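Asks: Give me the fold of what follows.
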Amino acid sequence: MTRHGFMITRLALTGPTVEAAELRFRAGLNVITGPSDTGKTFAFECIDFMLGASRSPKTIPEADGYDSVCLDIRDRQTNEEISLTRSLKGGSFKLDIGGKKKILGDKYKAENEDTASQFLLKLSNLQNKMIRKNASGQTRAFSFRHMAHLSVISEEEVIKNRSPILSGQYVKATEEKSAYSLLLSGSDDSSIVEVPDPREIKGHFEAKEEVLVGVIASTKSKIEEISIDVDLPTLNKQLGRLEHSIHECEASLNERMESAAPFEEIRHTVWGKLNKIESRLGVLSELQSRFFLLYDQYQSDILRLQAIAESGARLGEMSLDRCPVCGALPEDQDKDHQECQIEPLDVARSCISEISKIKGLISDLELTQDDVKIEIEKLSSSRSQCRDELTRVTQILEDYHSPRISDAINNLKMHQEQKEHLLKAISLYEQLNELEELLEDLQKETTKQKQATKPTFAGLRDHHLEAFAKAVQGRLEAWKFPNLDRVTFDKQNWDIVISGRNRSSHGKGVRAVTHAAFTLSLLRYCLDSDLPHSGVVVIDSPLVVYRQPDAGEEGFSSDVKLAFYYDLSQSYQDAQVIVIENDAPPDDLDTANAVNVIRFTGTNQGRRGFIPVPSQSDKVTSQ
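Replies: Below is the predicted model:
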């Protein structure tokens, strides 16, 4: 069996002042895993860029200082180590094979062998192949980018609701189908002879007709999707009646809102009044608390003064044998000391006078407390009245006005949605009429050309498609895909049908998994059939269903995820599969060295991401 293709061994970013960022790969399954913003998608874009994509990887802050990307690959047939280097800004490639260097152009030209596309095609044994580009039989040279979307799948493409074969660009559909046919059958379209004059003119008109028929079919399909089965005049009449109904709904809504407005105004006024009352009651309650404290303080002062007064009176009744100042006996006492002494009775009289003043203050305080109490009672009564009024008005609004307004809004919304639906249908019908008129005019112009024999081209034979469908079915069975019955190939949509349902009609999670099955089965089919292929598949986020399934989409059991990794680790040891996912594969596969796992942690523990974080010393040096 011939060994076709190549294997990626190393991806590196380099720059004159920064440490190289490297990822190393091996044969079989490789998994780049880690949280968001660690450079996984950037690494994917670098691989695609080095396989000939014209668009440079998206600029990220971590890549500052890097100016080139290097992709090391190994020729599977000769085991030669090959290095390709390209500026991150784009342009040509530098090729290095064992020290022999050459410049490869980035633009594919069939007559120029020194291009990156020609070089990769030679490694894949797909050089000098031709594919059909349109219905008239025109052909063009097959480039590596014609097959890139069948082996390098981004996280956006893996969930698209179209065939993995097609890019969605109508003008490229024939080329893309021919490229798939080349890979699946091994036969190109070089034997097709371009239609000569006058058939060339016919082909020109047929190409126009093909576009018109395709657009007309698409328009009819859209009309069927919106479930409209009446003609355009009827739709216009319905639109007129609906606009009149919308006007009535708007008038009804305005009337109901105006009816509710006085009650809303009352509620607003009462609510404001209630807030003021609550605020004043809060102030009065605080004053009342402070008055209680002041009253207690006055009572305490009276008791203290009464005690002093009583003590003074008692002391005044007593005779002193000794001097209260120096303690001397009467015969030895100093007259000056007697003059300095304050009579206890004077102290008692002062205390009684002070008590009288405090009682006056207490009397004033009690009057004030009475006023506050009366005001609190009045405000409390007003508050109760406001609350009752607020409850009454709110009840009226909620029980009567709000339901009526809500019904009017819902009714208006329903009519507006119906109008939008009708406008869409009318637009589609008008577009369909214009297209059919254009098609009719075109058919009149090409009446003579239609009498000539239209060239036919043999497409993929049924046994190729059946064998490929069986390969996909086997892949899904190995992954324990739920409720799997039979897989077939739909020639109309150029996509697989799983258990009687078109693959593209599933939610994005199922589309991602089955897109991966389609792409990996094509690789396995080519290897088993000894057909040319690059031998490499790179898929970003094939297990997206585990993180964010569509609304209403049932998630798969964890068995599917485990079976996915176990199957890839065992079934692609003679090829190379690179999977980029947030979640890591089972630990036992990593432990058994069955998978090359590249873990990004997003932290300082382990490898942070694709691009190393510079140390502080490096930052200082660069500055």
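Asks: can we go C-alpha only for contacts and neighbour counts from here?
Replies: Fine.
Asks: give me the number of residues near residue 363?
Replies: Residue 363 is flanked by 13 other residues according to other CA atoms under 10 Å.
Asks: and after the helix or strand containing it, which helix or strand comes next?
Replies: Mapping residue 363 onto the secondary structure by DSSP states H and E places it in helix 344-396. Using DSSP H and E, the next helix or strand after helix 344-396 towards the C-terminus is helix 402-445.
Asks: other SSEs contacting that next one?
Replies: Helices and strands touching helix 402-445, as assessed by 3 or more CA pairs under 8 Å, 6 or more residues apart in numbering; DSSP states H and E, comprise helix 199-225, helix 232-317.
Asks: for the closest residue to residue 139 other than its chain neighbours, what are its contacts?
Replies: For residue 139, the nearest residue in space outside its immediate sequence neighbours is residue 132; the separation is 4.2 Å by CA to CA, 6 or more residues apart in numbering. Contacts here follow CA atoms under 8 Å, 6 or more residues apart in numbering; on that basis residue 132 touches 138-140, 174-175, 178, 189, 192.
Asks: If we use 7 Å, what do you get?
Replies: If a contact means CA atoms under 7 Å, 6 or more residues apart in numbering, then residue 132 has 138-140, 174-175, 178, 189 as its contacts.
Asks: Alongside the first, I'd like the structure of this one:
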Amino acid sequence: MPNFYIKKLIVSGNGNEPSVLEFDEGLNIICGPSNTGKSYILECIDYLFGSDNIRFDRKTGYNNIKIIVDTDNGSITFDREIDSNKIKVHSNDHRIESGDYRTSGKKNISDVWLRLIGIDEEHFIIKNSRYDKQRLTWRTFSHMFLIKESVVFQEPSILLPKQNTAHTAALSALFFLITGQDFADSDPKEEKKIKEARKKAVVDYINKRLSDFAERKNELNKLPVGDEEYLQEKVENVLAEIAETEAKITDFVNRSKQLLKEIYVVSEQLAECNTLYNRYQALKSQYASDIKRLTFIVEGELHKRNMHPNSKCPFCDSSIPSLQKEATYAEASHAELHRIQLQLDDLVEAEQDLIKERSVLESKLATLNSEKSDVELLIKDELKPKIAALKATLYDYRRAIEIRNESVVISKYETTMKSELFEAMIEEESEVEFKIKNYFSRDIIATLDSYLNRVLESCKFDAYSSAYLDPSSFDIIINGTPKNTYGKGYRAFLNTVLAISLMEYLSDKGKYAPELLIIDSPILSLKEKGDGVASDTMKAALFQYLLDNQAHGQVIIVENDIPDLDYSNANVIQFTKDESYGRYGFLNGVRQ
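Replies: All right, here's what the predicted structure looks like:
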């Protein structure tokens, strides 16, 4: 939970029905058409922050503003009449004393707000280069988290107030929020010693860098490096040769695949030949058996003619009757034998043809396998090693170019650093000036940069690549372009992103954090000519980011139209400017 959050805003007076807005701890969105009193909301809150002026139409009859704030220890009510510098405070938080406070002088309302974020003691900050001091007040930095419509698209940084003379005080206040250091005990004499020590450190650093550069250049000069045009020509030639060799590899790989297909076909044909040859052998064996059988029959018939038949039975010695002449099989067997012999002759002839065909196929298969082996050997032993050698040569040439470029860059750095060294050494001693920007360390700026980049990336800023906080202007540089070069819609968006980033940074890393952000019209004018689609994406992404990141404090957004998203986890207050439905506007009974 944040240190505090605004729970309720009440505007009343002269018998008018009080106008009340209730807020939640996280995201609050007030939306609706123009002239419904939305901007009055920021004016009222700012007035109770201690502003001397309020842009408020007295003719409305409303003349009293009240807000109720909730804390971990209770609630506090702030009550102020318009055109009065007295603010009544009623508190049941033991840290805050009830009573009448003023916008200036003793018992200042600023002390109440500072105490709510943990600043209990009085602090003085540096307000200009002469080390003059002023009291830290809530209003010294409130412009960083309460951003009105008239300034949301301003060209200067949203972290800096409009008055140039107040820049040092504002940044001193920000530095105090980050670190807790207020420079109240700063001594210009001590600062002069620090300046002299810093100057010596700069000179020593530059000399050390120049020594390092010289050492590195000597190392680079020992390496073989040719002319830049020569090296570039060599790189192009090697790339062309690599491309040519890779094309050959592709051709040979395709040829190898084709040979494999042909080998498969010939192998199938050879397998068929072998199968047919085996069948021929079985058939020859069958024919040989048939010829042997028939020959046996024919020879038997021939021997039978030479035998005399018995007239008596060898057992009983009785006469055997004469039988009719038995039929002979010799002629039929001889005819069958002749037919089979002819078939065998045909089979032998077919077998010879098959053997010749098989020999041709075996020869073709051997040729194909040999060619395939030669192709694979060429790819493996010649082309691929050639590619590897060419790539190694290409790396050497590119490395040579890098060495040459590094040497050129080092020379440029040497020239720049020599110039900086000369300026540092001849710098005249002058009265020490307080420069608050010098106190923002690299770590502080780098961490802020990381928050900025995360929010910008999440919010899908058009053509986003990189961004950083410029320590001289304390403003965003995005993709190398300063924010003030963008149109006002994009400036409003970037100012909002910076304010969100600062709120989250202080909440996570700061010594003290308001944990409050109030912005009027962050996207109202974003839809610029030619950028409609991209801007709609940015709008939706910004509001989605606010919906998804509510742990850093209370956010109050005032806007005309809001993107079509799921706002179930936000407090949305909508004004309709229509008598027939909803709430017309902020102030009850006021029509514009």
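Asks: Now which of the contacts of residue 132 of the first structure would you call buried?
Replies: Among the contacts of residue 132 of the first structure, those that count as buried by neighbour count (16 or more other CA atoms under 10 Å) are 138-140, 174-175, 178, 189.
Asks: Could you provide those in JSON lines, with additional columns for distance to residue 549 of the first structure and secondary structure?
Replies: Below are these laid out as JSON lines (distance: CA to CA, whole Å; DSSP: H, G, I helix; E, B strand; the rest coil):
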{"residue": "138", "distance to residue 549 of the first structure": "42", "secondary structure": "coil"}
{"residue": "139", "distance to residue 549 of the first structure": "41", "secondary structure": "strand"}
{"residue": "140", "distance to residue 549 of the first structure": "40", "secondary structure": "strand"}
{"residue": "174", "distance to residue 549 of the first structure": "32", "secondary structure": "helix"}
{"residue": "175", "distance to residue 549 of the first structure": "32", "secondary structure": "helix"}
{"residue": "178", "distance to residue 549 of the first structure": "33", "secondary structure": "helix"}
{"residue": "189", "distance to residue 549 of the first structure": "41", "secondary structure": "coil"}
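Asks: Show me which of those is closest to residue 42 of the first structure.
Replies: Distance from residue 42 of the first structure was checked for each of those by CA to CA. The minimum falls on residue 175, at 28.7 Å.
Asks: Contact partners for the counterpart of that closest one in the second structure?
Replies: Applying TM-score structural alignment, one finds that residue 175 of the first structure aligns to residue 169 in the second structure. If you count contacts by CA under 7 Å, 6+ apart, residue 169 of the second structure has them with 125-128, 140.
Asks: In strands, which of these fall?
Replies: 125-126 (DSSP state E).
Asks: Shouldn't residue 588 of the first structure be within a helix?
Replies: Yes: with DSSP: H, G, I helix; E, B strand; the rest coil as the criterion, residue 588 of the first structure is part of a helix.
Asks: Identify the residue of the second structure aligned to it.
Replies: Using TM-score structural alignment, the equivalent of residue 588 of the first structure in the second structure is residue 566.
Asks: Can you report how many residues lie near its match?
Replies: Quick note: residue 566 of the second structure (other CA under 10 Å) scores 9 neighbours.
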